[in-house]
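> can't give you the sequence, but here's the structure:
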């Protein structure tokens, strides 16, 4: 399989080596990057509506099945830490094409897993290798004009966020009709298509960093120390995504209980509902070019807190859950866009490493949210999940307001 990828890759590269080093972010390139971002990031979330079916297949508890989603998120954080910094060191298109070949292998391994530990390992590998979207987001920031950076990032992020949410709808439907394994086989096919699209359309970007991999990784520590805005954005992102992951990991368990008594298809359909909130990403990107992102974040964090209060009060109402999902996704995704508008303006020569610090924090938070929710579900069920969301969203709002106050006094 890898020899096939290598031969096709050499064919495409031989046709594009004469291209200029400075590229514009044309509509075709932007749309290709957006589509690839959405389809690739979906790999991380396909398993969430399928956890109940996976538990049945392997005869494990819902809490144990929830750990599969946690392994995927831990893998993603690991890939962000170890792979994304390489985009400052190696040619980015080449790095993405090599990575996507491994994504296909990991998805096929997940689809064919006959033991739960094999599924856990393959889920970890799916997470590690599905990091190409973060290279594409940083590439968009590199190729876009400064006055359009927020809008271009917002456009790509709207594709990423819709991919995150619609992936649950697709996997829920496929799981209901064809079984959970079919979803991973389909995902592997989609990755082959994305490989071809990136090879044909996305330009090559030369690296900015000339040192060794060891010094590259050490520079992450220096970046963290030198950039207080990055530290605060990473904290906000981590806690917001912890709330987000706690909700989506356990929603399928809530919907399987009375009074809902629904399966994976309905759980997945909530992702489609949440996509309406994700559509706000493009608007937030435009606003971040003109308004103060920190002020926008204050409002979006309030939406997140409000959503979990609604989940707590209206836990037995589909209408209540729908309203809460829209508010939660608007809050989380808009905060994420504003965070990225802030961090990508810090150091142009280290955008991939800055994004690494932020996104590793983001998915460590997501993994923690998944772990906490899976553990608490067994004892406190939905009420415990809502307490997690309310507590974490209140903490991040308070820390954000304190940070704004200190900045105002500085």
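Arrived safely, thanks for sending. If you're wondering where the values come from, they're calculated on a predicted model, not measured in any experiment.
> drop to CA atoms for contacts and neighbour counts, all remaining ones
Fine.
> buried set for the host helix or strand of residue 287?
Assigned by DSSP states H and E, residue 287 belongs to helix 280-290. Burial within helix 280-290, assessed by neighbour count using 16 or more other CA atoms under 10 Å, is assigned to 280-289.
> Could I get those residues in a markdown table, plus columns for distance to residue 75?
Conversion of the buried residues of helix 280-290 to a markdown table gives the following (distance: CA to CA, whole Å):
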| residue | distance to residue 75 |
| --- | --- |
| 280 | 28 |
| 281 | 25 |
| 282 | 28 |
| 283 | 31 |
| 284 | 29 |
| 285 | 28 |
| 286 | 32 |
| 287 | 33 |
| 288 | 30 |
| 289 | 33 |
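> you'd agree residue 149 is up against residue 289?
Yes. With contact defined as CA atoms under 8 Å, residue 149 counts as touching residue 289 (7.4 Å).
> which residue sits closest to residue 30, ignoring its sequence neighbours?
Once flanking residues are discounted, residue 30 sits nearest to residue 156: 7.3 Å by CA to CA, 6 or more residues apart in numbering.
> residues touching residue 188, list them.
Remark: with contacts taken as CA atoms under 8 Å, 6 or more residues apart in numbering, residue 188 is in contact with 103-105, 107-108.
> so what secondary structure elements neighbour the very next helix or strand once past the helix holding residue 287?
Using DSSP H and E, the helix or strand that follows helix 280-290 towards the C-terminus is helix 293-313. Secondary-structure packing of helix 293-313 (3 or more CA pairs under 8 Å, 6 or more residues apart in numbering; DSSP states H and E): helix 318-343, helix 351-409.
> In a markdown table: those, plus distance to residue 77 and mean neighbour count.
Listed next are those as a markdown table, based on distance: least, CA to CA, whole Å; neighbours: other CA atoms under 10 Å:
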| stretch | distance to residue 77 | mean neighbour count |
| --- | --- | --- |
| helix 318-343 | 16 | 23 |
| helix 351-409 | 5 | 20 |
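> Need these in JSON lines (columns: distance to residue 115).
Below are the helices and strands packed on helix 293-313 laid out as JSON lines (distance: least, CA to CA, whole Å):
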{"stretch": "helix 318-343", "distance to residue 115": "34"}
{"stretch": "helix 351-409", "distance to residue 115": "21"}
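> and the comparison structure, right after this:
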């Protein structure tokens, strides 16, 4: 059956988004995604405490990835069907509850299940981002999206460092307890301060999911931007997947704590996201996209030189990370402008594609590292990034002809 995408009005539209609410939404997205990254630097201590094999402990990360992917597909589109404040708060409550289960987990299977369920409901972050875009004034949408995404990215970035620190203070369960409490508090604040917002689409849930896939057919800009996003995320995944192997081997020989701290060099990225949003608000979104994708490709020769130089490695990673976030922000500004009443389905389609690109990047990285080490990973990342720039250029050529 062919799905039609009728434009329907957004009801119960809230007043202009204030700074306090914007800050709350930014913090909320960061806390929501953080729980998906706590286990990564703690796999050894968790495995030792629960008596898990290395393979079983590694599955904790896989469970988080799988749960998040399912949430993107199955839950994020609900923002176009049910009242959004209720959906967001319900997902926050679920995440808080599942984090508590992780904190109390007596065995590996229980922790695996709770991790997957935590990731499933943590897509509340991907409900809040288009929520903020809808509440924003049209001329400030880019800045607002950039600010909320900065909170999300900081949460993902700082989660690994926080989990390591709290693990040393009170054991690996401590960070789960703390985040569960914070998620509950933020959920209450969102219920208190978020305005009600409802898009009446008149679809059943199965029809809603079908219409999410139909977005690709009806919206060419979504196809282009999803392709660019998938390639960018694949290159991003290649960089961070291989980073541990590089830093743990010669000439670096770093231990796990130092490797986890290295991720903090990317903190400049979320800081620049609102700046890219402001440029998009001025009508420069295509220029921002072009510069961003070109910079992705140009960063890889610098990253490659980092095999023997920490200075070059830091410079290349910062350059790439900033460019990646600039491209992500530009992509989101393009797709959120397509159909305001369908933003959650657009976001679901876009982010699922990006996630699949990241998964493919991880898979290709294992082959590249085995075959040619850091040089092979750099060639892979450079190829993926160049392809993202080529896709942007091809989109511009097609748009000019039309």
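That came through fine. Model, not experiment: these values are computed from the prediction.
> wait, which of the helices and strands packed on helix 293-313 of structure 1 is closest to residue 298 of structure 1?
helix 351-409 (7.0 Å; CA to CA).
> The closest one vs helix 318-343, what angle?
100 degrees (axes from the mean of the first three to the mean of the last three CA atoms, to 10 degrees).
> to the chain's geometric centre, what's the distance from helix 351-409 of structure 1?
Distance of helix 351-409 of structure 1 from its chain centroid, counting by CA atoms, centre = their mean, to the nearest Å, is 14 Å.
> Equivalent analysis for stretch 252-268 of structure 1, please.
Stretch 252-268 of structure 1 has its C-alpha centroid displaced from the chain centroid by 24 Å (CA atoms, centre = their mean).
> Next one: the residue nearest to residue 30 of structure 1 relative to residue 268 of structure 1, how far apart?
Per CA to CA, to the nearest Å, residue 156 of structure 1 is found 23 Å from residue 268 of structure 1.
> related to what we said a few turns ago, which among the contacts of residue 188 of structure 1 end up buried?
Judged by 16+ other CA under 10 Å, buried ones among those: 103-105, 107-108.
> Closest to residue 380 of structure 1 out of those residues?
Nearest member of these to residue 380 of structure 1, counting by CA to CA, is residue 107, at 33.4 Å.
> Tell me which residue of structure 1 matches up with residue 37 of structure 2.
Counting by TM-score structural alignment, residue 37 of structure 2 corresponds to residue 45 in structure 1.
> so who does its match touch?
Neighbouring residues of residue 45 of structure 1 by CA under 8 Å, 6+ apart: 69, 164, 167-168.
> Go again with 10 Å.
By CA atoms under 10 Å, 6 or more residues apart in numbering, the contact set of residue 45 of structure 1 is 69, 72-73, 127, 163-168, 171, 245, 248-249.
> Nearest to residue 317 of structure 1 among the residues you listed?
Closest approach to residue 317 of structure 1 among the contacts of residue 45 of structure 1 (CA to CA): residue 248, at 16.6 Å.
> Determine the number of other residues adjacent to the residue lying closest to that closest one once chain neighbours are set aside.
Nearest non-adjacent residue to residue 248 of structure 1, counting by CA to CA, 6+ apart: residue 48, 7.1 Å away. Close neighbours of residue 48 of structure 1, defined as other CA atoms under 10 Å, add up to 27.
> pretty sure residue 48 of structure 1 is touching residue 265, no?
No. Assessed by CA atoms under 10 Å, residue 48 of structure 1 is found out of contact with residue 265, at 11.3 Å.
> Residues that sit against both of the two, list them.
Common neighbours of residue 48 of structure 1 and residue 265 (CA under 10 Å, 6+ apart) are 168, 171-172, 252.
> Save the residues you listed as TSV, and put in distance to residue 409 of structure 1 too.
Converted to TSV, those look like this (distance: CA to CA, whole Å):
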residue	distance to residue 409 of structure 1
168	44
171	49
172	50
252	46
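> Let me have these in JSON lines, extended by distance to residue 308 of structure 1 and neighbour count.
JSON lines is the format used below for those (distance: CA to CA, whole Å; neighbours: other CA atoms under 10 Å):
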{"residue": "168", "distance to residue 308 of structure 1": "20", "neighbour count": "30"}
{"residue": "171", "distance to residue 308 of structure 1": "25", "neighbour count": "33"}
{"residue": "172", "distance to residue 308 of structure 1": "23", "neighbour count": "31"}
{"residue": "252", "distance to residue 308 of structure 1": "16", "neighbour count": "25"}
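> on that earlier part again, shared neighbours of residue 149 and residue 289 of structure 1, anything?
With CA under 10 Å, 6+ apart, residue 149 of structure 1 and residue 289 have common neighbours residue 341.
> Spell out the residue ranges of the strands in the stretch 151-300 of structure 1.
Under the criterion DSSP state E, counting those that start in this stretch, the stretch 151-300 of structure 1 contains no strands.
> Chain neighbours aside, what residue packs nearest to the residue mapped onto residue 275 of structure 2 from structure 1?
Using TM-score structural alignment as the criterion, residue 275 of structure 2 maps onto residue 283 of structure 1. If the residues on either side of it in the chain are set aside, residue 283 of structure 1 comes closest to residue 154, at 7.3 Å by CA to CA, 6+ apart.
> how many other residues sit next to that neighbour?
30.
> hang on, the earlier thing: what's the closest of the contacts of residue 188 of structure 1 to residue 144 of structure 1?
Nearest to residue 144 of structure 1 among the contacts of residue 188 of structure 1, with distances taken as CA to CA, is residue 103, at 27.7 Å.
> Show me what the closest one aligns to in structure 2.
Counting by TM-score structural alignment, residue 103 of structure 1 lines up with residue 95 in structure 2.
> got it, and residue 352 of structure 1?
In structure 2, residue 352 of structure 1 lines up with residue 344, judged by TM-score structural alignment.
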